[in-house]
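A.B. asks: got a predicted model here, sequence first, then my questions.
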Amino acid sequence: MGKITGFMEYERLQEASEEPQKRLKHYKEFTLHLNDADAKIQGARCMDCGIPFCNNGCPVNNIIPDWNDLVFHGDYQTALDTLHSTNNFPEFTGRICPAPCEAACTLGINEDPVGIKSIEHFIIDKGWENGWVKPQPAVVKTGKKVAVVGSGPAGMAAAQQLARVGHDVTVFEKNDRVGGLLRYGIPDFKMEKSHIDLRVKQMEAEGVTFRTGVFIGKDFPADIINWAKETISADQLNKDFDAVILTGGAEQPRDLPVPGRELKGVHYAMEFLPVQNKVNAGDKVKDQIMATGKHVIVIGGGDTGSDCVGTSNRHGAESVIQFELLPQPPEEENKPLVWPYWPTKLRTSSSHEEGCERDWAVATKRLEGKNGKVEKLIAARVEWKDGKMVEVPNSEFEMKADLVLLAMGFVSPVQSVLDAFGIEKDGRGNAKATTDGEGCYRTSVDKVFAAGDMRRGQSLVVWAIREGRQCAREVDAFLMGDSVLPR
């Protein structure tokens, strides 16, 4: 490395961000990327250790030590090329990935890990600012046609890879804009949608066709937001294309089967979050679910719940509380026990910092209200014994609730899409397809492939990009007999 002793001399630096009370007044991003001098120092903290566990901890296997060193030496364009060699969309991961690479950092064993995510954020923003991110259209066209169903990170990654080796790629998206859950599942204050729009323009210049407002299959579930205006059958898609890739998100939300669930004011998180993003985009929406002046209870302690907290606070909620069924995790992980794997520890998001009460080991027993409208939530304390949840005696309590948001994760992709193709499913309702051996990413239906949440279930954006890239290679090999695409 350029600074061999840098990890001993420099401390980790967090990216600067706007103060909570100021950022609550808007829906824009509030985290700034590093400046050149700070990025150089943070790159110098990389140890260039013999075995780069960060590389293995990253699902797309980013070549992290190399671009850390390149940033230290000020060779930003080569750093960008190195980053792009494994990751099609670092502006997505540099903003919303939880950074499993940092959990695997060798320096993290006894010090703060290298700020890998902040350096990635710096590199890609530097690339866009200087015009280094350009279309890479194929020199020769193959004449093969590929349909990609779903325009989230898995679909976008697969489409871009396939277009760059000469295939004619059409991406079908049921909603009115490209991006899938990146567009309508991630609040703008975490990732502004202009980043998606820039990539769409690049991909269109590379030959990718995007068709929005098109649902593939039939009988779309009523409890999932769908802005489709056109439907195309699975049979028609198979007839018109040489290969089909299913890359839809895990959108089937986990429900809360308790008395009072039917009351007005009880909603899935994905009935609440996407509409706010549409409003931010300038759309006029009727009957938007608002938290303004309300006592809001978010059920579910994960990222989606955190996004509900941040959005509710921006609406001007009277109070926000977030419940989690599991016990409160430790504030610090046991590094000797868990390193280099993803640790269980207490994580406080930027939305929590903006104002939120949090409570753990709480189970909702019922919801009550008047005139069909929720007014309170009755819950109880629970504890876990021998792997089973047990209610703590005499622990029942109630909370005032005007709006209850269910953010308890997602159980599977949309079943009607898989059923329309007649695809065999695994035990969790995902498309059954392997990732190794012969026939990687192939489903039980000829020339139909699956990747991302559609195959693995609810997961991270970085896993979606990895699977989209790998699936693209398998599709290219299926169509051409071999592939030059990286796996």
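C.D. replies: Structure's in. What do you need? Numbers count the residues shown, from 1 in each chain.

A.B. asks: every contact and neighbour count from this point should use C-alpha atoms.
C.D. replies: Will do.

A.B. asks: report the buried residues of the longest helix anywhere in the chain.
C.D. replies: Counting residues, the longest helix found in the chain (DSSP state H) is helix 461-480. Across helix 461-480, burial judged by 16 or more other C-alpha atoms under 10 Å covers 461-476, 478-479.

A.B. asks: which strands and helices sit next to it?
C.D. replies: Where contact means 3 or more C-alpha pairs under 8 Å, 6 or more residues apart in numbering; DSSP states H and E, helix 461-480 is packed against helix 90-96, helix 153-164, strand 448-450.

A.B. asks: out of the ones you listed, indicate the one that is most buried.
C.D. replies: Each of the helices and strands packed on helix 461-480 was scored by mean neighbour count; the highest is helix 153-164, a mean of 28, by mean count of other C-alpha atoms under 10 Å.

A.B. asks: take a look at this one as well, against the first:
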Amino acid sequence: MGKATGFLDYAREKGKEEPSLKRIKNWSEYSSKLTDEALQQQGARCMDCGTPFCHMGVEIRGATAGCPIHNLIPEWNDLVYKGKWREALDRLSMTNNFPEFTGRVCPAPCEGSCTLAIADPAVSIKNIERTIIDKGFENGWIIPRIPINRTGKKIAIIGSGPTGLTSADELNQAGHSVTVYERADRAGGLLMYGIPNMKLEKDIVNRRIQFLQQEGIDFVLNTEIGKDISAEQIMKEYDAVILCIGAQKQRELRMEGSKSKGVYLAMDYLTSTTKSLLDSNFLDRKFIDTKGKNVIVIGGGDTGADCVATSIRQNCKSVVQFGKHPELPKARAEDNVWPSNPDIYTLDYAYEEADAKYGKDPREYLIQTTKMVSDENGNLKELHTIYMKKILGDDGFHYFQEIPGTEKVWPAQIVFVAIGFEGPELSLPEHFGVNIVNKKIGASANDYATNKDGVFAAGDARKGQSLIVWAIKEGQEVAKKVHEYVEKNIQSTWS
């Protein structure tokens, strides 16, 4: 490494962010990159570890540790420190199909596993990654890679989220003819409609889609399998099919009053908002509007946080987010040791904005909704809750116990249910005749093959709800297996 003492000489800096009260007035990305000089210093903080845990990519107790696609992080950190941005891009592109996505919306488990993070703030890996790829586009270093030779094999990919796009990219570069089917009116899956614009501007997604098209990939939009085209026709026309349909079946909240007007699934809210923004800058009014409303988000994850941030931009009257778990500690707990991802208290962008506008972190912990109450017209008017405590049972498992006397009534005209996803919607797997195992498409990580010959599955539909970087990993791996399947009589070109 060029700066052996960089981790001692420089403090961690994160990307620049617009002040909360300013950024909530628009839908642009709230963060931006540092200066080249600052990023070179951040690259210098990389420690030249003998064993870099940042790119190990494993799961520890169900949580991701390190980078699943094994980015060559120390190498491009060092190249950035030396000002060799083009070489850094070459290294980054060796492992990551879409750094412009991960550099913006990945939660960066690589930073949690950074050796420096044992005692000090981690290297700013995510911000460096984003800047490398952005510089690549700005300087014209990234150009369409059009395969010279075609194999004559045809692959259909159902779903254009990160897994579908990755597998399409890999298989197209191997010389196969790839067609991606998407039921929505725009390609990108959750990158397009599931992640708000202020985290990932859609010009970034569209730019990559256009590159993939220039490289030879066909996108067929507004097309639903089983409705606009049959699964039988797909299987007849193509040599292999990959199901990359995500895990979009949202968990619903079933309790007294949950069918009141004003109760929505979180992803329906985020999707309608982004689509209306892109279609008409909200002039069509085809979105769920929280202006002047008391909003409650049920569910403590990232999707819930995005609902908080979106509601704030719509100028809601108030917003609260309910979570059933306790507030996280400020430092790692004894059972949350490095190199596992730190499970600690942080102030996400949405919570910073809520605190700035309303003077309070919007999160409520250890709280259980007991019922929802509507008015005489069926419109939601309030939520009833009770607080809980987490206890350890005699069997060694933790349980939540209600605390008598902590009942509370919350005014609410809008509720967003953000309690996760059950798995893929089942209609499409049924059309293809593939097995469902534990609410996921049955396909092992060994070959990604389903019970139906020539039909493969990858991403959240196979693995379950996960991170974008795992989606990219799944796309890379399923592409290898599909390539082997369609070219079984010739020597594989995959490394």
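C.D. replies: That came in fine, so what should we check first? Since this is a predicted model, take the numbers as computed values, not measurements.

A.B. asks: hang on, the earlier thing: whereabouts in structure 2 does the longest helix of structure 1 align?
C.D. replies: Aligned by TM-score structural alignment, helix 461-480 of structure 1 falls on residues 468-487 of structure 2.

A.B. asks: do the same with stretch 111-119 of structure 1
C.D. replies: Counting by TM-score structural alignment, stretch 111-119 of structure 1 sits on residues 120-128 of structure 2.

A.B. asks: how about the helices and strands packed on helix 461-480 of structure 1 in CSV, adding distance to D283 of structure 1?
C.D. replies: Putting these into CSV (distance: least, C-alpha to C-alpha, whole Å) gives the following:
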stretch, distance to D283 of structure 1
helix 90-96, 23
helix 153-164, 23
strand 448-450, 32
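
A.B. asks: related to what we said a few turns ago, span of the match of stretch 111-119 of structure 1 from start to end?
C.D. replies: 18 Å (C-alpha to C-alpha, to the nearest Å).

A.B. asks: residue boundaries of the strands in the stretch 351-495 of structure 2?
C.D. replies: 363-364, 367-374, 380-392, 398-402, 408-411, 414-417, 421-423, 436-437, 440-441, 455-457 (DSSP state E, counting those that start in this stretch).

A.B. asks: oh, I was asking about the stretch 101-250 of structure 2
C.D. replies: Counting by DSSP E, counting those that start in this stretch, residue ranges of the strands within the stretch 101-250 of structure 2 are 154-158, 177-181, 218-220, 240-243, 249-250.

A.B. asks: next, format these as TSV and append mean neighbour count.
C.D. replies: Shown next, in TSV, are these (neighbours: other C-alpha atoms under 10 Å):
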stretch	mean neighbour count
strand 154-158	24
strand 177-181	22
strand 218-220	19
strand 240-243	26
strand 249-250	16
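
A.B. asks: just so I know, which of those strands lies nearest L8 of structure 2?
C.D. replies: Comparing those against L8 of structure 2 with C-alpha to C-alpha, the closest turns out to be strand 249-250 (46.2 Å).

A.B. asks: now for the closest one, which elements pack on it?
C.D. replies: On a contact count with 3+ C-alpha pairs under 8 Å, 6+ apart, strand 249-250 of structure 2 meets strand 421-423.

A.B. asks: hmm, try it at 10 Å
C.D. replies: helix 266-280, strand 421-423 (3 or more C-alpha pairs under 10 Å, 6 or more residues apart in numbering; DSSP states H and E).

A.B. asks: so which of these is nearest W85 of structure 2?
C.D. replies: The closest of those to W85 of structure 2 is helix 266-280. By C-alpha to C-alpha, the value is 32.8 Å.

A.B. asks: how far does that closest one sit from the chain's center?
C.D. replies: Remark: helix 266-280 of structure 2 is offset 17 Å from the chain centroid, using C-alpha atoms, centre = their mean, to the nearest Å.

A.B. asks: which elements pack onto that helix?
C.D. replies: helix 190-193, strand 249-250, helix 302-313, strand 414-417.

A.B. asks: returning to that earlier point: with mean neighbour count added, can I get the helices and strands packed on strand 249-250 of structure 2 in TSV?
C.D. replies: Formatted as TSV, those follow (neighbours: other C-alpha under 10 Å):
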stretch	mean neighbour count
helix 266-280	19
strand 421-423	20
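
A.B. asks: distance to V319 of structure 2 added to those, as JSON lines?
C.D. replies: Listed next are these as JSON lines, based on distance: least, C-alpha to C-alpha, whole Å:
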{"stretch": "helix 266-280", "distance to V319 of structure 2": "14"}
{"stretch": "strand 421-423", "distance to V319 of structure 2": "23"}
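
A.B. asks: which of those sits closest to K14 of structure 2?
C.D. replies: Nearest of these (C-alpha to C-alpha): helix 266-280, 26.6 Å.

A.B. asks: which SSE is immediately downstream of that closest one?
C.D. replies: strand 294-298 (DSSP states H and E).

A.B. asks: list the residues that contact A138 of structure 1.
C.D. replies: By C-alpha atoms under 10 Å, 6 or more residues apart in numbering, the contact set of A138 of structure 1 is 162-167, 206-207.

A.B. asks: just give me which of those residues are shared by structure 2.
C.D. replies: Counting by both residues aligned by TM-score structural alignment, their matches' C-alpha atoms under 10 Å, structure 2 reproduces these contacts from these: 163-167, 206-207.
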